[in-house]
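Enquirer: This is the structure alone, sequence omitted:
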């Protein structure tokens, strides 16, 4: 689990998933990736390989 504040997390989620993700106030992106380690999951060649499973929050 990674927790942080926007705008950086919105940009990270978009980069990792390869699609534009908008995160409003009190929302979270649920992302998943198959990887053997965090290093592998966050490697440059992992960009766009994460799947956005859901956007969750009070307004969603």
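Expert: In hand now; what should we look at? Since the structure is predicted, the reported quantities are computational estimates derived from the model, not experimental observations.

Enquirer: use CA for all of it now, contacts and neighbours both
Expert: Fine.

Enquirer: and residue 29, how many neighbours does it have?
Expert: 18 (other C-alpha atoms under 10 Å).

Enquirer: Comparison target below:
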């Protein structure tokens, strides 16, 4: 499993791997409230991915 953050076709691809490209805003220049919103969105996506990959486990956090 390879998760990239908005690099799309610019990222190298290794055959036989599953890829997810999560487009999220760059944190550079964001105010703290916006940066926290990005953090929370990333946490939510990770939790969904963990439940998908490990359905018998509870996410940490």
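Expert: Alright, I've got the coordinates. Just so it is clear, the structure is predicted and the values come from calculations on it, not from any experiment.

Enquirer: Just the TM-score for the two chains, thanks.
Expert: The TM-score (TM-score structural alignment, normalised by the length of the first structure) is 0.27; 22 aligned residues with a C-alpha RMSD of 2.8 Å.

Enquirer: How about the secondary structure of residue 20 of the second structure?
Expert: strand (DSSP: H, G, I helix; E, B strand; the rest coil).

Enquirer: SS state for the spatially closest residue to it that is not a sequence neighbour?
Expert: Excluding the flanking residues, the one nearest residue 20 of the second structure by C-alpha to C-alpha, 6 or more residues apart in numbering is residue 3, at 4.8 Å. Secondary structure state of residue 3 of the second structure, per three-state DSSP, is strand.

Enquirer: Could you do residue 12 of the first structure as well?
Expert: Under three-state DSSP, the three-state class of residue 12 of the first structure is helix.

Enquirer: Okay, and residue 28 of the first structure sits in which element?
Expert: Here residue 28 of the first structure, judged by DSSP states H and E, is contained in strand 27-32.

Enquirer: circling back to that earlier point, where's the residue nearest to residue 20 of the second structure relative to residue 32 of the second structure, distance?
Expert: To residue 32 of the second structure, residue 3 of the second structure is 24 Å away according to C-alpha to C-alpha, to the nearest Å.

Enquirer: Kindly report the same for residue 41 of the second structure.
Expert: 14 Å.

Enquirer: Good, we can wrap up now.
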